[in-house]
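K.L.:
Predicted model and sequence follow; I will ask about them next.
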Amino acid sequence: MREFVVLGTASQVPTRTRNHNGYVLRWDGEGLLFDPGEGTQRQMIQAGVSSSQITRICITHVHGDHCLGLPGVLSRMALDRVAHPIHVHYPASGEDMIRALVAVASPGVDLRLHPHGSAGPVASGLDVRPLLHRLETYGYRVTEPDGRSLLPERLAAAGITGPDVSLLQRDGSMGGVRLEEVSVPRPGQSFAFVMDTAPCAGAEELAEGVDLLVAESTFSDDDGVLAAQYRHLTAGQAGALAATAGAGMLLLTHFSSRYPDVGQLAEQARARSGGIPVVAANDLDRIPFPKRKRWS
């Protein structure tokens, strides 16, 4: 299963209707928890996300609204006796903060800490790029390799059935039949998480061609001066990022409490998205992963 679960959408301070940050990407057998702010443990209960579903925790930076929920989540994992390792990825400059948060969590979790200090892969299929904020910040990208989809009618015509199908996929040929003759290319899917940043090359690299782009939209275009001052994206800039990248869908989040109605932010993003679908996230939304692109 692949879906994106929104736990919280507020920046800096929560509101009556929006919790601090928190997001879960369900990606086949992995569960990636991004930027767990305060209240994430409770929001997971509300959203029906169990602690045992989480395999990785990815933190963009150590401002409180992006990480202060970490001790509660880890304590719940200990209470639930989660047995598998939990990998935590975060900027190396936030080492002291992360270790302090881990120290106040209940013990008993097989925790693996992975600080990073430069662009590149941090796990299989998981890459980071530096963003432009007021302290060291990284965005994340999840990528599935390109593959091939088998065509049942061609397999039948070639007389390949049962276990031989797996052998064909493994070896690339079977009895003189090549994999390419009984399949078509299948483009890999991809996902980008771009939080707390001014426009920058790192955000563009993360977003390039992704099926689902999750991007902060802290400020309205009318408050562009504030956005530049605090190094955040406006809604229009988030829309332009999606358009430039050729993303399949843009999900806006991380809204300032000054906007009780974020509909205006979604409209500003749409005006610059080049026709790419734009959705303003609400707490507890479940976003199905977009359908796989056709090979061009």
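P.N.:
Yep, it's here. Residues are numbered from 1 along each chain as shown.
K.L.:
Every contact and neighbour count from this point should use C-alpha atoms.
P.N.:
Fine.
K.L.:
neighbours around V210, how many?
P.N.:
24 (other CA atoms under 10 Å).
K.L.:
From R42, how far off is it?
P.N.:
30 Å (CA to CA, to the nearest Å).
K.L.:
Against that first model, consider the following:
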Amino acid sequence: MRELVVLGTASQAPTRTRNHNGHLLLWDGRGLLFDPGEGTQRQLVHAGVAASRIGRICLTHVHGDHCYGLPGVLSRMVLDGVEHPVHLHYPATGEDVVRALVSVATPGLDLRLHPHGGPGQVAEDLEVRPLDHRVETYGYRLAEPAGRTLLPDRLAAAGIAGPDVRRLQREGSLRGTALADVSVPRPGQRFALVMDTAPCAGAEELAEDADLLVAECTYADDDAGLAARHRHLTAGQAGALAAAGGARTLVLTHFSARYEDLAPLAAQARAAAGGAAVHAAEDLDRFALPRRRAPRDQPAGTTPA
């Protein structure tokens, strides 16, 4: 199961219908929590997701609406008896804030701190890129390694069937037949999260080939001046980001409290998003990752490896 659970869609100030920021990615049994703002612990309860599923917590930056819920989440994990290690990733310049937040959480969790600076890989298949905000900020991308899609007709011609198929996948060759002879490359799935930022190269890199792109949409296009002043994206800029990167699904979030009706923002993003499906997220929405991209020139009747 690969699914995004939206825990909060507000920006600086929560509203009656929107909790502070928070997004949980469920990915093959793992749980990655991004930017837990105030109230995240309660939103997990409303979403029906146990805090014990969280294995990594990723902070884009240390503004309060993106991290003040951290002590509550950590304390809840202690209350629930979580024994597995929990890895916390954050910009190194936010060290003092993170240490202060962790210090007021209930002790007893195997919490491992991972400050980072600059672009690059911060964990297996998890990368960061710098964004353009008022404090040091990073977006995150989870990228599945590329695989191969098996071609049944070529398998049959090679006389490979049943358990031998798995053996071929595991060993790379079997009885003179290489895996490449009976398959084609298949791109891995990609998830990207772009929070508080003006348009920048880092955001573009994160959005490239994303199957599911979560992007802030703090302002409407009519308020582009405010967006530029506070270094945030407008709806149209979020849509253009998805279009430029070839993203398949765009989930808009992090809305200013000035907008009660999100339909105009979704429409502005959709007009600029190219072929991406666009959704203006509501609290507690869930979005499954789209099916894997088909390999280029994929013959009919292929089977994922």
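P.N.:
Happy to help now that I have it. All values reported here derive from a predicted model rather than from experimental measurement.
K.L.:
For the two chains, what TM-score is obtained?
P.N.:
The TM-score (TM-score structural alignment, normalised by the length of the first structure) is 0.97; 296 aligned residues with a CA RMSD of 1.3 Å.
K.L.:
Show the residue spans covered by the helices in the second structure.
P.N.:
Ranges of helices within the second structure are 40-47, 70-79, 95-103, 152-158, 163-171, 201-207, 224-230, 235-245, 263-272, based on DSSP state H.
K.L.:
ok, the residue lying closest to P185 of the first structure once chain neighbours are set aside - contacts?
P.N.:
With sequence-adjacent residues excluded and distances taken as CA to CA, 6 or more residues apart in numbering, P185 of the first structure is closest to R148, at 4.4 Å. Applying CA atoms under 8 Å, 6 or more residues apart in numbering to R148 of the first structure gives the contacts 183-187.
K.L.:
Let's see which of these end up in strands.
P.N.:
183-186 (DSSP state E).
K.L.:
Now the buried members of those.
P.N.:
Taking 16 or more other CA atoms under 10 Å as the criterion, what is buried in these is 183, 186.
K.L.:
Show me the contact partners of stretch 194-207 of the first structure.
P.N.:
Taking CA under 8 Å, 6+ apart as the rule, stretch 194-207 of the first structure contacts 60, 128-133, 137, 139-141, 191-193, 213-216, 227-228, 231-233, 237, 241-242, 244-245, 247, 254.
K.L.:
and the residue nearest to E95 of the second structure when sequence neighbours are not counted, how many neighbours does it have?
P.N.:
Here the nearest residue to E95 of the second structure in space, its sequence neighbours aside, is P115; by CA to CA, 6+ apart that works out to 7.2 Å. Number of residues near P115 of the second structure (other CA under 10 Å) recorded here: 16.
K.L.:
Just to check, P115 of the second structure is in contact with H87?
P.N.:
No - the pair P115 of the second structure / H87 is not scored as a contact, 10.3 Å apart, by CA atoms under 8 Å.
K.L.:
re earlier: among the contacts of R148 of the first structure, which one sits closest to G48 of the first structure?
P.N.:
P187 (30.5 Å; CA to CA).
K.L.:
Look up the closest residue to the closest one, ignoring the ones flanking it.
P.N.:
Counting by CA to CA, 6+ apart, the residue nearest P187 of the first structure is D146, at 4.7 Å.
K.L.:
got the contact list for the aligned residue in the first structure for A263 of the second structure?
P.N.:
Counting by TM-score structural alignment, A263 of the second structure lines up with G263 in the first structure. If you count contacts by CA under 8 Å, 6+ apart, G263 of the first structure has them with A280.
K.L.:
quick one: G263 of the first structure from V279 of the first structure, how far?
P.N.:
9 Å.
K.L.:
got it, and L151 of the first structure?
P.N.:
For L151 of the first structure relative to V279 of the first structure (CA to CA), the value is 35 Å.
K.L.:
one step back: now tabulate the helices of the second structure in CSV and tack on distance to L26 of the second structure.
P.N.:
As requested, these are exported to CSV (distance: least, CA to CA, whole Å):
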stretch, distance to L26 of the second structure
helix 40-47, 13
helix 70-79, 16
helix 95-103, 24
helix 152-158, 31
helix 163-171, 26
helix 201-207, 19
helix 224-230, 31
helix 235-245, 22
helix 263-272, 25
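K.L.:
So which of those is the most surrounded?
P.N.:
Mean neighbour count (mean count of other CA atoms under 10 Å) peaks for helix 235-245 among the helices of the second structure, with a mean of 26.
K.L.:
with the first structure superposed, average distance for that helix?
P.N.:
For helix 235-245 of the second structure, the mean deviation from the first structure after alignment is 0.7 Å (mean CA distance after the TM-score superposition for the first structure).
K.L.:
just checking, what packs against that helix?
P.N.:
In terms of contacts (3 or more CA pairs under 8 Å, 6 or more residues apart in numbering; DSSP states H and E), helix 235-245 of the second structure is packed against helix 201-207, strand 212-216, strand 249-253, helix 263-272.
K.L.:
so how far is it off the chain centroid?
P.N.:
Centroid separation for helix 235-245 of the second structure versus its chain: 16 Å, with CA atoms, centre = their mean, to the nearest Å.
K.L.:
so which of the helices and strands packed on helix 235-245 of the second structure gets nearest G22 of the second structure?
P.N.:
strand 249-253 (9.6 Å).
K.L.:
Would you map the strands across the stretch 51-200 of the second structure?
P.N.:
56-58, 86-91, 111-116, 120-123, 126-130, 138-143, 147-150, 173-174, 177-178, 183-186, 190-194 (DSSP state E, counting those that start in this stretch).
K.L.:
would you list those in JSON lines and tack on distance to G162 of the second structure?
P.N.:
Shown next, in JSON lines, are the strands of the stretch 51-200 of the second structure (distance: least, CA to CA, whole Å):
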{"stretch": "strand 56-58", "distance to G162 of the second structure": "37"}
{"stretch": "strand 86-91", "distance to G162 of the second structure": "39"}
{"stretch": "strand 111-116", "distance to G162 of the second structure": "43"}
{"stretch": "strand 120-123", "distance to G162 of the second structure": "35"}
{"stretch": "strand 126-130", "distance to G162 of the second structure": "34"}
{"stretch": "strand 138-143", "distance to G162 of the second structure": "30"}
{"stretch": "strand 147-150", "distance to G162 of the second structure": "13"}
{"stretch": "strand 173-174", "distance to G162 of the second structure": "13"}
{"stretch": "strand 177-178", "distance to G162 of the second structure": "15"}
{"stretch": "strand 183-186", "distance to G162 of the second structure": "16"}
{"stretch": "strand 190-194", "distance to G162 of the second structure": "30"}
